[in-house]
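Asker: Sequence first, then the predicted structure, then my questions.
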Amino acid sequence: MNIASSTGLRSLESIINHAGGPVKLLRGSNIGPYTFPVIPAEFTNWRDEVRSWKDSVALLELSYHMTELHLRGPDTVKFLSTLATNKFDPYPVLRGKQLVLVGHDGYMIGDAIVFREEEEFLRIVGAPFASDWIQYNAEITDMNVTAVRDDNFSVRSGTRDVFRLQIQGPNALALVREVSKGTLPHINFFNIGEFDIAGHTVRALRHGMAGEPGFEIYGPWDIQQEVRAALDEVGQKYGMRKIGAMAYSTTAQESGWMPMPLPAIYHSPEMKPYREWLNQYFLESVGSLGGSFLSDNIEDYYVDPVEVGYRSLIDFDHDFIGKEALRARLAHPKRTKVTLEWNNDDVMACMNSSLTDPNNGGMFMKMPNPMYATFQSDAVMKGGKHAGISQWLAFSANADRIISLALVELEHAEPGTELTVLWGEPNSRRLPVGKNQLREIRATVAPAPYFDKVIKTRNQ
């Protein structure tokens, strides 16, 4: 079903025009940050849950919040290669890829993980922006490919095709070896292998989030409780913690993955047909833009794959949308991704002022994820001049401070560089944001990913 073409639904294009432009639309949305559905905020306490993927082993729940799009047909890989920056020749069965998608001008639309399950079956998993763009193009292509949507539990309930769990941390390999009772094969990085848990065959994508082997385990929806029970029982031996929604919201900051940048779909004539296909039920139409960085130009909020660290995922030996624009961006990079360590004294002073001086205090920093919008964009300054944008922040119980992923100008990207983040959203039109005054938070540049290069080193 093409949910965007149903009678009576308003298109994103008409919503933008009614709002007076994309910035006004997104800055006026009262949607807060993404809330992970179904799982509780905490299973134990979010601090120890966060520490488990560094110190022992964590079970992260992926079954409910990931959007899936299933591509089938003899032209699936050929079709996908026309959209993605990635290399697809060769692309064998039982292999994963981090898929990167850009628009006609080289700005990023989104990323996702693609699983090649069979010769003619690809599974796209991640935030909805990549799946939405791929689904739209599948509906208008002449190639032999079909797209079937398996939405997440933010917009539906019931059952899904597969359950999905992530086992991560220094004890992950030992745990999975034991719970699989010797059936775990050697699986190379970003390959997919099959083995047994609780008498059932499951598959797992081999990856790593914190410098240790990790497994994204998935299988038929109706076997998940037996698989979970087996993991719970064996996991006690290895100090396994289940990760609740609060702790889960801090995973990206340590790993260096910048989730959900603003998709670059709101401005160009080439994207108008897509905006007319999207309707008011898509996150692109209802999402919010927040933070201290202010511009009337929506393009100032976009990112490109080069600056977020995806250079190795760009293959210029095949044709894809945005190829030449991206080639030009690669030749003239302006920003790069870093981690920012926020100064603890400044953070605590801001929090204190928000509680004790509500009329003149800074914006409250809720823990562990002090975000108030779908898309965060805070101004980063150096000597009173603009130096970049901070986009995804959280308090890391492994770093004992707030850290954020930021894009900063190349001249300010050296680790140890002192910068300033402007924190707050004065005169906001969005209801989730209370009255606040802009505050300066000192921040120090650190590498991204932060976990491997800073936290792990400090604890050796």
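Answerer: Received, thanks.

Asker: For the rest of this, base every contact and every neighbour count on C-alpha atoms.
Answerer: Noted.

Asker: Find the residue closest to Phe316 in space, skipping its chain neighbours.
Answerer: Excluding its sequence neighbours, the residue lying closest to Phe316 (CA to CA, 6 or more residues apart in numbering) is Lys323, at 7.0 Å.

Asker: what about the one you found, distance to Leu313?
Answerer: In this structure, Lys323 and Leu313 are 13 Å apart, going by CA to CA, to the nearest Å.

Asker: Same question for Pro92.
Answerer: From Pro92 to Leu313 the distance is 17 Å (CA to CA).

Asker: Of the two, which one has the most company?
Answerer: Comparing Pro92 with Leu313 by other CA atoms under 10 Å, the one with more neighbours is Leu313, at 17 against 13.

Asker: From the centroid of this protein, which residue is nearest?
Answerer: Residue closest to the average C-alpha location in the chain (CA atoms, centre = their mean): Pro259, at 2.3 Å.

Asker: Contacts only, for it.
Answerer: When contacts are counted by CA atoms under 8 Å, 6 or more residues apart in numbering, Pro259 touches 252, 392.

Asker: what about 6 Å?
Answerer: The contact partners of Pro259, taken as CA atoms under 6 Å, 6 or more residues apart in numbering, number zero.

Asker: structure B:
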Amino acid sequence: MNAPATSAARPVPVPQVLSGLEPGPFHDRLAALNHQQAWMNWMGYASPSVLDTVEFEYFAIRNQSTLFDISPMCKYAIAGPDAEAVVNRLVTRDIRKLKPGRVAYCIWCDEDGQVVDDGTVFRYGPNEFRLCCQEPQLSWLEDIAWGYEVTIRDVSREIAGLALQGPTSCALLRDLGLDGIESLKPFGIGSFDIAGVALSVSRTGFTGDLGYELWMAPEGALAVWDALMAAGRLRGLRVIGYEALDMARIEAGFLLPKIDFLSAQTVLRADRAVTPYELGLDWLVALDKPHFNGRRALLELSRKPPRRKLVAIEIERDKPAHNALVYHRKSREVGMVTSALWSPTCKRNIAYAWLDAPYGQTANDHLWVEIYLQKEIRWQRRMARCHPVEKPFFTHPRRTATPPAEY
């Protein structure tokens, strides 16, 4: 089990390969534990992709508890008398139904009904919101808010964040004295304190498991980290990188921008943008609410089947279908795989794939993926049968149990 670095530890610089990137609020602790020295660029921060081994980190998510630095996420504070109206105009869900102290997963679209991004909306009060997302959205938000009495601020560097995920995460927080944390419902927000540092804690995450996200001022970040690591010795706490998290999010049915779909703001080819209906996110579109961006186009699109669809598929045998093409009757190309994984927990070969209509909608038979395997520097081609399935692949009662069981 990883021991916490002390507050007196010598600062560890960002490796030369990532020169120009900003060390995040937890960088000194992460660098001391990053035995692989495997880093990636996440919104200008040096973020670990793997610290020890992907296998250890993945199984810690499903059997213990894990820490992942989510400080690089884009975060925007939206406040003022018209804050609700602005957020409701931005996203496709009806934000009027979101009560203070709650979080909602949302998407937002351009005027053609094409998805710009997805993220989470935190409602802290009647006129106070925070939007968390993967891509920069400040200019888009300012356009949406034109003419409204509202203030929008980019607070990405003002808030440090940690994702604490796994079966023992609630017990660990109780060990730290967070009284009442066991009563926090999924997508709820609570105010707590760790090591004298004020926290906003949400029961949210990207793993599909029991878990929480902890938000704090950067100046208190290391004190919170050290307290978590000390308490986590008895709860199997392990620090993880992006690669293990990516495995868990595929199992949990979460989509990732730039991997499973592209933002309508960044595509170079018009046909690469996608709609909520193509992503299978119809349930996030409230056409009966007042006007929002893209509503007219989405209303028209809702009247006809999507031209293509991102679907969950299960594949025969055990070789992941990374970047594979999908064929009908082994001859006609009808789609492509975006994310793929042999799931260690589900013991299934799973993936997400874009399929042209009618495949994946009304025609689901005789679908095959073309997998290439490298064995001792020689490539082998394998055709494996697949079929669409319901997502998520991984579900467990502990994700929503309130209070969570003792682990």
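Answerer: All right, it came through fine. Please read these numbers as outputs of a predicted model, since none were measured by experiment.

Asker: which bit of structure 2 covers stretch 321-331 of structure 1?
Answerer: Using TM-score structural alignment, stretch 321-331 of structure 1 lines up with residues 293-303 of structure 2.

Asker: If we go by neighbour counts, what in that stretch is buried?
Answerer: Across stretch 293-303 of structure 2, burial judged by 16 or more other CA atoms under 10 Å covers 293-295, 297-298, 301.

Asker: can you tell me which residue in structure 1 aligns to Phe192 of structure 2?
Answerer: Phe192 of structure 2 maps onto Phe195 in structure 1, by TM-score structural alignment.

Asker: Just confirm its match is within a strand.
Answerer: Yes - counting by DSSP: H, G, I helix; E, B strand; the rest coil, Phe195 of structure 1 is part of a strand.

Asker: ok, the alignment partner in structure 1 of Asp117 of structure 2 - contacts?
Answerer: Under the alignment (TM-score structural alignment), Asp117 of structure 2 maps onto Gly110 of structure 1. Taking CA under 6 Å, 6+ apart, we find Gly110 of structure 1 in contact with 101, 129-130.

Asker: same check, this time on Ala273 of structure 2
Answerer: Residues in contact with Ala273 of structure 2 (CA under 6 Å, 6+ apart) are 114, 264.

Asker: What's the match for it in structure 1?
Answerer: Under the alignment (TM-score structural alignment), Ala273 of structure 2 pairs with Tyr302 in structure 1.

Asker: what do you get for Val150 of structure 2?
Answerer: When structure 1 is aligned by TM-score structural alignment, the residue opposite Val150 of structure 2 is Val145.

Asker: Its match against Val77, yeah?
Answerer: No - contact criterion CA atoms under 6 Å: Val145 of structure 1 and Val77 do not qualify, at 9.2 Å.

Asker: just to revisit the earlier point, return the member of the contacts of Gly110 of structure 1 nearest to Trp392 of structure 1.
Answerer: Nearest to Trp392 of structure 1 out of the contacts of Gly110 of structure 1 is Phe129 (CA to CA; 17.1 Å).

Asker: Helix or strand: which one has the closest one?
Answerer: Phe129 of structure 1 belongs to helix 128-140 when assigned by DSSP states H and E.

Asker: Break down the stretch 51-200 of structure 1 into its helices, ranges please.
Answerer: Ranges of helices within the stretch 51-200 of structure 1 are 76-81, 128-140, 172-179, based on DSSP state H, counting those that start in this stretch.

Asker: Turn the ones you listed into CSV, including mean neighbour count.
Answerer: Converted to CSV, these look like this (neighbours: other CA atoms under 10 Å):
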stretch, mean neighbour count
helix 76-81, 20
helix 128-140, 20
helix 172-179, 19
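
Asker: possible to save these as a markdown table with distance to Arg149 of structure 1?
Answerer: A markdown table is the format used below for the helices of the stretch 51-200 of structure 1 (distance: least, CA to CA, whole Å):
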| stretch | distance to Arg149 of structure 1 |
| --- | --- |
| helix 76-81 | 15 |
| helix 128-140 | 8 |
| helix 172-179 | 30 |
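
Asker: between the ones you listed, which one is nearest to Met66 of structure 1?
Answerer: Proximity to Met66 of structure 1 (CA to CA) singles out helix 128-140 among the helices of the stretch 51-200 of structure 1, at 7.7 Å.

Asker: Give me the buried positions along stretch 280-291 of structure 2.
Answerer: Under the neighbour-count criterion of 16+ other CA under 10 Å, stretch 280-291 of structure 2 has 284-287 buried.

Asker: From those residues, pick the one nearest Ala244 of structure 2.
Answerer: For those, the minimum distance to Ala244 of structure 2 (CA to CA) is 27.4 Å, reached by Leu284.

Asker: Please work out which residues outside stretch 195-202 of structure 2 touch it.
Answerer: Contact with stretch 195-202 of structure 2 is made by 188-193, 212-216, 220, as judged by CA under 6 Å, 6+ apart.

Asker: For it, buried residues please.
Answerer: For stretch 195-202 of structure 2, burial by neighbour count (16+ other CA under 10 Å) applies to 198-202.

Asker: Assess the claim that Leu340 of structure 1 and Thr444 are in contact.
Answerer: Yes - between Leu340 of structure 1 and Thr444 a contact is recorded at 5.4 Å, counting by CA under 6 Å.

Asker: Who has more neighbours out of the two?
Answerer: Shown here are Leu340 of structure 1 and Thr444; by other CA under 10 Å, Leu340 has more neighbours (33 against 20).

Asker: Could you find the counterpart of that one in structure 2?
Answerer: Alignment note: Leu340 of structure 1 maps to Ile313 in structure 2; criterion TM-score structural alignment.

Asker: Number of residues surrounding the closest residue to its match other than its chain neighbours?
Answerer: Of all residues not flanking Ile313 of structure 2 in the chain, Pro388 sits nearest, at 4.2 Å (CA to CA, 6+ apart). Applying the criterion other CA under 10 Å, we find 21 residues in the vicinity of Pro388 of structure 2.

Asker: Tell me how far the stretch of helix or strand Pro388 of structure 2 belongs to lies from the chain's centre.
Answerer: Following DSSP H and E, one finds Pro388 of structure 2 within strand 378-389. How far strand 378-389 of structure 2 lies from its chain's middle: 27 Å, per CA atoms, centre = their mean, to the nearest Å.
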